[in-house]
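> model this:
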Amino acid sequence: MSEQVVPVIWRGDCLEVLDQRRLPGEEVWHSYRDSVGVFEAIASMQVRGAPAIGISAAYGVVLAAFAARDEVDWRIAIERAIDELAESRPTAVNLFWALRRMQGCLEGIGSGSEACAVLEREAIRIHEEDAAANRRMGELGADVIQEGSDGPVEVLTHCNTGALATGGHGTALGVVRTLHERGALSMVHMDETRPWLQGSRLTAWECMREGIRCSLNVDSAAATLLASGRVRWVIVGADRIVANGDVANKIGTLNLAILARHFGAGVMVVAPASTLDRETPDGSGIVIEQRDGNELRRVGERDIAPAGVAAFNPVFDVTPAALIDVIVTEQGVVRNPARHTNPLASLV
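Okay, the predicted model is just below:
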């Protein structure tokens, strides 16, 4: 069922992008035939979620290669497009991982036509590998949750980490899907996730389509929900996991981790290995994207705050490894990352 929900479709000569800003009211698809259009789709959040961003950028490189196929300086044109795509979103490490992988394919290539074929194969491979990795993460994460459970569990998630954010099935929501498939899920509670409302617009849309029992809550109700003792796990994704196990994820994740620790719920971070950033020692080195304050001052075309009021609008926050109980990737599980000198060492 979950693979019926997809954020992007490669058509062989164009990339079709589901405009997630329009969900759940409308399912609007845009077709892009050049890397500039893919850049805009990523920057404007038509496509979002770290894995889906990386996949889209890879196809953007392919489109740049198609456009430069017959140029004398085709290699320079492709590398310029890679540099430009890297500027679309600064925090999601999958973006840079995918672009480095695409750039590596250019070594030893002798013509623009050859570059097109090689790059297209690589982008498709990145897409397919992510879908398979999501399935694996879903199994591993569900196994951990079921270890200490004597029946179906209630969990809480934040933002959207489902098929819409990935190559298929999802990361954190992939664990939820797997629990649902096993009959081990009683309820998934979903933060609405201001200001883009990915929880209410996207996660709820995915869950409702697939018959997953779900309940939406305002972000500020998470403390009350956790205080009830019903929620056993907070399950979230990640845009970047650095060497010491600190995690950058959608703003509000840190709040949930603090609340979960206080009320005795576990915190599970689920993300593909492409999200691992072993070069950055700790969370203080993560660049946090700041977006336009109008995202807070307006909902659609409607003003909900006084014009010109100052706004603080970081897209992500950093959750210290000490507040995380489990990190899950397709390469394995790390429990209590803060207790390890090199928590990512086993994920190779």
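> drop to CA atoms for contacts and neighbour counts, all remaining ones
OK.
> which residues touch residue 325?
266, 267, 268, 335, 336, 337 (CA atoms under 8 Å, 6 or more residues apart in numbering).
> could these be laid out in a markdown table, adding secondary structure?
Below are those laid out as a markdown table (DSSP: H, G, I helix; E, B strand; the rest coil):
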| residue | secondary structure |
| --- | --- |
| 266 | strand |
| 267 | strand |
| 268 | strand |
| 335 | strand |
| 336 | coil |
| 337 | helix |
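> which residue ranges form the helices in the stretch 201-348 of the chain?
204-210, 222-227, 253-263, 294-297 (DSSP state H, counting those that start in this stretch).
> which residues sit against the first one?
The set of residues that contact helix 204-210 without belonging to it, under CA under 8 Å, 6+ apart, is 1, 2, 5, 24, 162, 163, 190, 213, 214, 215, 216.
> Relative to residue 44, how far out is the residue lying farthest from the centre of the chain?
In terms of distance from the mean C-alpha position of the chain, residue 72 ranks first, at 37.1 Å (CA atoms, centre = their mean). Distance, residue 72 to residue 44, by CA to CA, to the nearest Å: 32 Å.
> and what of residue 54?
Taking CA to CA, one finds residue 54 at 15 Å from residue 44.
> neighbour count winner among these two?
Summary of the neighbour comparison: residue 54 and residue 44, criterion other CA atoms under 10 Å, with residue 54 having more neighbours (30 against 14).
> how about the nearest residue to the more buried one, chain neighbours excluded?
residue 95 (4.2 Å; CA to CA, 6 or more residues apart in numbering).
> wait, the one you found sits on residue 49?
No. The pair residue 95 / residue 49 is not scored as a contact, 10.1 Å apart, by CA atoms under 8 Å.
> List the buried residues of the lengthiest helix in the chain.
Looking across the chain with DSSP state H, the single longest helix is helix 112-147. Neighbour-count burial for helix 112-147, counted by 16 or more other CA atoms under 10 Å, picks out 112, 115-116, 118-120, 122-123, 126-127, 130-131, 133-142, 145.
> Tell me the buried residues in stretch 61-81?
61-69, 74-75, 77-79, 81.
> quick one: contacts of it?
13-14, 33-35, 82, 99, 102-103, 106, 111-113, 115-116, 119-120, 123.
> The stretch 201-348 of the chain: strands as residue ranges?
Secondary structure of the stretch 201-348 of the chain (DSSP state E, counting those that start in this stretch): strands at 214-217, 231-236, 240-242, 247-250, 266-270, 276-277, 298-299, 302-303, 316-319, 326-329, 332-335.
> Run the chain-centre distance for the first one.
Meaning strand 214-217. Offset of strand 214-217 from its chain centre (CA atoms, centre = their mean, to the nearest Å): 20 Å.
> which other helices and strands contact it?
The contact analysis (3 or more CA pairs under 8 Å, 6 or more residues apart in numbering; DSSP states H and E) places strand 214-217 against strand 185-191, helix 204-210.
> To compare against the first, here's the next sequence to fold:
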Amino acid sequence: MTDPIDYARYDRIRPIRWTGDTLELLDQRKLPFEVRYIPCTTCASVAVAIHALIVRGAPAIGIAAAWGVVLAARELDASGAGAGLDAAAAAERLEPAMQQLNAARPTAVNLAWALQRMRRALSTAGEDWRGVLLREARAIADEDLAANHRMGKLGAGLIANGSGVLTHCNTGSLATAGFGTALGVIRAGVAQGKVERVYAGETRPWLQGARLTVWELQQDGIDATLIADSAASHLMKTGQVQWVIVGADRICANGDTANKIGTYQLAIAARYHGVKFMVVAPSSTVDMATPNGGKIEIEERDQAEMLGLGGTRTAAEGVRAWNPVFDVTPSELIDAIVTERGVVERPNRVSMQTFFGP
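Down below sits the predicted model:
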């Protein structure tokens, strides 16, 4: 059967490029007005890029970190410290670099997951441990893209013809290896003629929806309407939206999900207005070791991000701000969690264990 999705048409952007000796990261702080790639030649520069939101989105962060380990191995060789090392000794030497990467963004489980994959690959490597790391990093990126295509089709299968959808933050090609998670579902829904209306919340304070999501959809010829975050409930009341479709940075054993701040209030509003709520993320985002959302470490960033816009202060001097980056949506507000493994409808501890348990 012919795949109805034209991936070449709906998947033009790549935020992460490996040149063979340099990791190039699309600087998402500059979008939509400047398309610029930042070259990273050291592990430390990758960690800085992750922390500074040059690269963002849970899957993309994990992919970048994997390439950061490859760069750390090359730094060992460049300094002469890698000469004669076997895989076990290399693992010991590379561990500080992995810890540095892991500390860059604590909430996104994909970061720790990707680093653990690199550790496992190294633990079974022979003399070709450098090549093993390179191949593992490439596999993480390739598998993410394939998973996004799969999730797009699964999620679109839940959407009725003629639907309107609302998304939050950026979950597209910019946040992944390509195509996207929640935005991949929207792309697939548009390609199949099911999604007629796409709305994107601006996503304060970094404006990922305004700067990234609508720009990214524009590159693929998908018409999208930007709304203020505070307009979401009113939009739902008009009946123009049938699904809220978001990503996740961590999914707990009971189905609670952490995502960009503002997601929780969308889930509450969606339930009140009878709008369905879908979370889309690769299985690497599932953390069965975290029992519920109350156990998730919520990252907080500099309050200055809330006190101004584009370098111009908008709040009076002396005003304080609280700037959590994520919030947790309880599983009882979620209609479906979509991963490349399948769809978990009305997630709870039992259904999550069935899908993702050992």
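> How alike are these chains, TM-score-wise?
TM-score for the superposed chains, counting by TM-score structural alignment, normalised by the length of the first structure: 0.95, backed by 341 aligned residues with a CA RMSD of 1.3 Å.
> follow-up on the earlier one: please identify the deepest-packed of the helices of the stretch 201-348 of the first structure.
Ranked by mean neighbour count under mean count of other CA atoms under 10 Å, the helices of the stretch 201-348 of the first structure are led by helix 253-263, which reaches a mean of 20.
> what stretch of the second structure lies opposite it in the alignment?
Aligned by TM-score structural alignment, helix 253-263 of the first structure falls on residues 263-273 of the second structure.
> try stretch 94-107 of the first structure
Going by TM-score structural alignment: stretch 94-107 of the first structure matches residues 110-123.
> Next, the mean deviation of the matching stretch compared to the first structure.
When the first structure is overlaid, stretch 110-123 of the second structure sits 0.6 Å from its aligned residues on average, using mean CA distance after the TM-score superposition for the first structure.
> List the buried residues in that stretch.
Buried-residue list, stretch 110-123 of the second structure, by 16+ other CA under 10 Å: 110, 111, 112, 113, 114, 115, 117, 118, 119, 121, 122.
> Within the helices and strands, which one has the second one?
Counting by DSSP states H and E, the element that carries residue 111 of the second structure is helix 109-123.
> what does that helix rub up against?
58-59, 61-63, 65-66, 69, 87-88, 91, 98, 102, 105, 129, 132-133, 136-137, 140, 249-250, 284-287.
> 6 Å instead, please
Residues outside helix 109-123 of the second structure that contact it (CA atoms under 6 Å, 6 or more residues apart in numbering): 58, 59, 61, 62, 250, 284, 285.
> residue in the first structure matching the first one?
It refers to residue 58 of the second structure. Aligned partner of residue 58 of the second structure by TM-score structural alignment: residue 50.
> okay but its match is in contact with residue 89, surely?
No. Using CA atoms under 6 Å, residue 50 of the first structure is not in contact with residue 89; the gap is 9.5 Å.
> Settle it for me: which of the two has more neighbours?
Comparing residue 50 of the first structure with residue 89 by other CA under 10 Å, the one with more neighbours is residue 50, at 26 against 19.
> Just tell me what residue 6 of the first structure corresponds to in the second structure.
So, by TM-score structural alignment, residue 6 of the first structure is matched to residue 14.
> Its match: neighbour count?
Neighbours around residue 14 of the second structure, by other CA under 10 Å: 15.
> can you check residue 300 of the first structure too?
10.
> quick one: what's aligned to it in the second structure?
Residue 300 of the first structure maps onto residue 310 in the second structure, by TM-score structural alignment.
> Next: residue 214 of the first structure.
Alignment note: residue 214 of the first structure maps to residue 224 in the second structure; criterion TM-score structural alignment.
> Settle this for me: its match is touching residue 196, isn't it.
No. Under the criterion of CA under 6 Å, residue 224 of the second structure is not in contact with residue 196, lying 9.8 Å apart.
> hang on, the earlier thing: gap between the match of residue 6 of the first structure and residue 100 of the second structure?
On the measure of CA to CA, residue 14 of the second structure and residue 100 of the second structure end up 25 Å apart.
> Ok, residue 304 of the second structure next?
24 Å.
> Pull the contacting residues for the closest residue to residue 54 of the second structure other than its chain neighbours.
Closest residue to residue 54 of the second structure apart from its sequence neighbours, by CA to CA, 6+ apart: residue 27 at 4.6 Å. Counting by CA under 6 Å, 6+ apart, residue 27 of the second structure touches 36, 37, 54.
> What is the nearest of those to residue 205 of the second structure?
residue 54 (15.4 Å; CA to CA).
> what's the closest one in contact with, if anything?
27, 28, 29.
> rerun that using 7 Å as the cut-off
26, 27, 28, 29 (CA atoms under 7 Å, 6 or more residues apart in numbering).
> List buried residues within the residues you listed.
Using 16+ other CA under 10 Å, the buried ones in the contacts of residue 54 of the second structure are 26, 27, 28, 29.
> so how many other residues sit close to residue 159 of the first structure?
Count around residue 159 of the first structure with other CA under 10 Å applied: 29.
> before we move on, what about residue 238 of the second structure?
9.
> Quick one: map residue 175 of the first structure onto the second structure.
By TM-score structural alignment, residue 175 of the first structure lines up with residue 185.
> State the helix or strand in which its match lies.
helix 182-191.
> which other helices and strands contact that helix?
Secondary-structure packing of helix 182-191 of the second structure (3 or more CA pairs under 7 Å, 6 or more residues apart in numbering; DSSP states H and E): helix 129-156.
> what's the angle between the helix it packs on and strand 276-280?
Interaxial angle, helix 129-156 of the second structure versus strand 276-280 (axes from the mean of the first three to the mean of the last three CA atoms, to 10 degrees): 170 degrees.
> and residue 200 of the first structure, that's in a strand?
No. Residue 200 of the first structure sits outside any strand when classified using three-state DSSP, being helix.
> Check the burial of it by counting its neighbours.
24.
> Now do it against residue 249 of the first structure, distance only.
Applying CA to CA to residue 200 of the first structure and residue 249 of the first structure gives a distance of 17 Å.
> same deal with residue 107 of the first structure?
For residue 107 of the first structure relative to residue 249 of the first structure (CA to CA), the value is 33 Å.
> does residue 201 of the first structure really touch residue 25, like I thought?
No. Applying CA atoms under 7 Å as the test, residue 201 of the first structure and residue 25 come out as separate, 8.6 Å apart.
> Have a look at those two and say which one is more surrounded.
residue 201 (20 against 9).
> Would you mind listing the residues in contact with whatever residue of the second structure lines up with that one?
In the second structure, the residue matched to residue 201 of the first structure (TM-score structural alignment) is residue 211. Counting by CA under 7 Å, 6+ apart, residue 211 of the second structure touches 31, 32.
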